[in-house]
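**Q** Pasted the sequence and its predicted model underneath.
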Amino acid sequence: MFFLAIIFIAVFIGAFIQGATGLGLGLVITAILPFFLTVKETTLLVLSLLVISGLTVTFKHYKHLKWKEIIGFLIIVLIGRLIAFFILAQYGEMDFLKTWLGVALLLIVFYQMSLAKSLKKIGDSTQSKRRVLQVGLGLASGIIGGVFGLGGPFLVIYFLLIYPTHKFSYIVSVQAVTTVASIFSVSIHAVNGDFYPSFLTYFLVGIVAVLIGTNLGLRIFERVNVKLVKRFTFALICISAINIILFA
């Protein structure tokens, strides 16, 4: 029961932040659960729950979704997810991957903190450089998202560039790509036999937390102080990442 409570709390916090800011579910869960599960188990749970969270947000803001503008980027993300499948299937049970996870969490947080300056530079770049950036961010989201469940920050960077002033188009695009990519990853892992019986219990607890947390986050989406929430989230993740590197 204690472990199920930990799962509920971690998922609820992540889902709430995800609903309010478009980012957070994967970051929060992967900052907490690797103390109790392998990286592979954590990632599979994150990916499964991202489907639920993503569908919730996508259906709510579907009218703002423009598939023609995201399909090319989505294909690149899916190629990255296929590469990630082989990495996670081969090394997902090994402890050294937790160290890599901790490092990845720290790097993502530091990059997110410098995002505004990075976006300004990107906005001033040429069309050819933007194409290279699209491929780079798509593959990074696919691979890191498929191995660690941490592809969201790269989607945020890309769609903030595409929709700098269209708040709802930005958040629904992030969630739509996340949902499709997560369904793809979960499907190929299911075919590979990577899920186990007790996973269903974790998933059901997580669904309840996702639905409650995401909907609460969406309710304050227009009023939330995004900067304050992200600062708190990044501080939590940095602490957890350091602990993962040192002790997990």
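**A** All right, it came through fine.

**Q** Could you use CA atoms for every contact and neighbour count after this?
**A** OK.

**Q** Helices of this protein, residue ranges please.
**A** 2-21, 25-32, 39-60, 67-91, 96-113, 115-123, 127-148, 152-162, 167-191, 199-219, 226-247 (DSSP state H).

**Q** Take those and write them to TSV, including mean neighbour count.
**A** Putting the helices of the chain into TSV (neighbours: other Cα atoms under 10 Å) gives the following:
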stretch	mean neighbour count
helix 2-21	22
helix 25-32	26
helix 39-60	23
helix 67-91	17
helix 96-113	18
helix 115-123	13
helix 127-148	21
helix 152-162	22
helix 167-191	21
helix 199-219	19
helix 226-247	16
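
**Q** try it against this one:
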Amino acid sequence: MTMETLLLFFLFCVGGSVIQSVTGFGFSIFCMTVFPFLIGNYHAATAISGMCGATMGICIAWRHRRDINVRLVVPLSVSYFIAFPLGVKLTLILDEDMLLRVLGGILICLSLYFFFLSDRISLRPTIVGGLCCGFLGGLFSGFCSIGGPPVVLYLLAAAKTKEEYRASIQFYFSVGNSYGVLVRAFNGLITTQVLGLWILALFALLIGGTIGGKIFNRVNAAVLRRMVYAIMAISGCTMLF
């Protein structure tokens, strides 16, 4: 990677961590629009995104640990553990060009969903619902490191307060992404390049998390999310076509 691409990688990590700090999710959605192109390797891109997600999840969950509702996270995590390796195996079967096309399609579908349907769809917070959302989250996380949307849908319906939602979803991300790092390491996907970029990303996450914490109550989160969704759609079209 050149100095220019390393700088872009760093800046996108900062931006993604700001988004995650303000909205509760979105780092991988934002960063996976460019990581495959900047890093030049799809597997490395998903691995780095997952490691950053685990790092942020652990830090934020620890900070708000008193508000975590473990009972909400258990069914999500159980099915996540089953589905995640399946998603990783798919990435090992498909070639790089096909992976980017599928990722592009997923980004477009997610952007359309968030723009037009997210406020109209709600789930009943049942154990079966948690298992289903966790399975989808695990499958998408293993395949493209974007497993937040199904879980966001479930926890928004299940959590009793905004604080419980924020703490519980970050606990879910910390558990799921940490498990994901182990699965990818077992499959030989955590390389020296991945570790080096993750170390660089740690400084970006610290900067972005600090900025996000300071502007949490000053930024219109809905506007910020819509900007991210627009970037998703544009990037998805680029990958697909």
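**A** Sure thing, it's come through. Note that the structure is a prediction, hence the values are computed from the model and not measured.

**Q** What separation is there between whatever residue of structure 1 lines up with Leu11 of structure 2 and Gly151 of structure 1?
**A** When structure 1 is aligned by TM-score structural alignment, Leu11 of structure 2 is paired with Ile9. Counting by Cα to Cα, to the nearest Å, the separation of Ile9 of structure 1 from Gly151 of structure 1 is 21 Å.

**Q** Let me know whether Ile13 of structure 1 touches Gly213 as I believe.
**A** Yes - in terms of Cα atoms under 8 Å, Ile13 of structure 1 counts as a neighbour of Gly213; the distance is 6.7 Å.

**Q** Give me the common contacts of the two.
**A** Residues touching both Ile13 of structure 1 and Gly213 (Cα atoms under 8 Å, 6 or more residues apart in numbering): none.

**Q** tell me, stretch 198-208 of structure 1 lands on which residues of structure 2?
**A** Going by TM-score structural alignment: stretch 198-208 of structure 1 matches residues 193-203.

**Q** what's that stretch in contact with?
**A** Under Cα under 8 Å, 6+ apart, the answer for stretch 193-203 of structure 2 is Phe10, Cys13, Ala44, Ala47, Ile48, Met51, Cys52.

**Q** Export those to TSV and append columns for distance to Asn217 of structure 2.
**A** Conversion of the contacts of stretch 193-203 of structure 2 to TSV gives the following (distance: Cα to Cα, whole Å):
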residue	distance to Asn217 of structure 2
Phe10	25
Cys13	21
Ala44	34
Ala47	31
Ile48	29
Met51	27
Cys52	24
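
**Q** and stretch 47-59 of structure 1, how far from the chain's centre?
**A** Centroid separation for stretch 47-59 of structure 1 versus its chain: 11 Å, with Cα atoms, centre = their mean, to the nearest Å.

**Q** ok, now stretch 221-241 of structure 2?
**A** 14 Å.

**Q** How about stretch 118-132 of structure 2?
**A** From the chain centre to the centre of stretch 118-132 of structure 2 is a distance of 19 Å (Cα atoms, centre = their mean).

**Q** Kindly report the same for stretch 111-131 of structure 1.
**A** From the chain centre to the centre of stretch 111-131 of structure 1 is a distance of 20 Å (Cα atoms, centre = their mean).

**Q** Also stretch 95-115 of structure 2?
**A** How far stretch 95-115 of structure 2 lies from its chain's middle: 14 Å, per Cα atoms, centre = their mean.

**Q** what does stretch 131-147 of structure 1 give?
**A** Using Cα atoms, centre = their mean, the offset of stretch 131-147 of structure 1 from its chain centre is 12 Å.

**Q** Tell me how far the spatially most central residue of structure 2 lies from Val88 of structure 2.
**A** Taking Cα atoms, centre = their mean, the centroid of structure 2 lies closest to Ser28, which sits 3.6 Å from it. Using Cα to Cα, we find Ser28 of structure 2 at a distance of 16 Å from Val88 of structure 2.

**Q** ok, now Arg71 of structure 2?
**A** Using Cα to Cα, Arg71 of structure 2 is found at 27 Å from Val88 of structure 2.

**Q** Ok, Leu99 of structure 2 next?
**A** To Val88 of structure 2, Leu99 of structure 2 is 11 Å away according to Cα to Cα.

**Q** so who does His64 of structure 2 touch?
**A** Counting by Cα under 8 Å, 6+ apart, His64 of structure 2 makes contact with Glu163, Ala167.

**Q** And it, what's its match in structure 1?
**A** So His64 of structure 2 corresponds to His61, using TM-score structural alignment.

**Q** same deal with Ala157 of structure 2?
**A** Mapped onto structure 1 by TM-score structural alignment, Ala157 of structure 2 lines up with Leu161.

**Q** does its match really touch Ser118, like I thought?
**A** No - Leu161 of structure 1 lies out of contact with Ser118 (Cα under 8 Å); the separation is 10.1 Å.

**Q** So Ile108 of structure 2 is in contact with Thr238, correct?
**A** No - using Cα under 8 Å, Ile108 of structure 2 is not in contact with Thr238, being 10.1 Å away.

**Q** contacting residues around the spatially closest residue to Phe12 of structure 2 that is not a sequence neighbour?
**A** If the residues on either side of it in the chain are set aside, Phe12 of structure 2 comes closest to Cys31, at 6.1 Å by Cα to Cα, 6 or more residues apart in numbering. By Cα under 8 Å, 6+ apart, Cys31 of structure 2 lies in contact with Phe12, Cys13, Gly16, Ser49.

**Q** mind redoing it with 10 Å?
**A** Residues near Cys31 of structure 2 by Cα atoms under 10 Å, 6 or more residues apart in numbering: 9, 11-17, 45-46, 48-49, 145-146, 228, 232.

**Q** tell me the contacts of the residue nearest to Gly138 of structure 1 when sequence neighbours are not counted?
**A** Leaving aside its sequence neighbours, Gly138 of structure 1 sits nearest to Val77 (Cα to Cα, 6+ apart; 4.6 Å). Residues counted as contacts of Val77 of structure 1 (Cα under 10 Å, 6+ apart) are 71, 134-143, 145-146, 151, 155, 177-178, 180-181.

**Q** if we go to 8 Å?
**A** Gly138, Leu139, Ala140, Ser141, Gly142, Ile143, Ala181.
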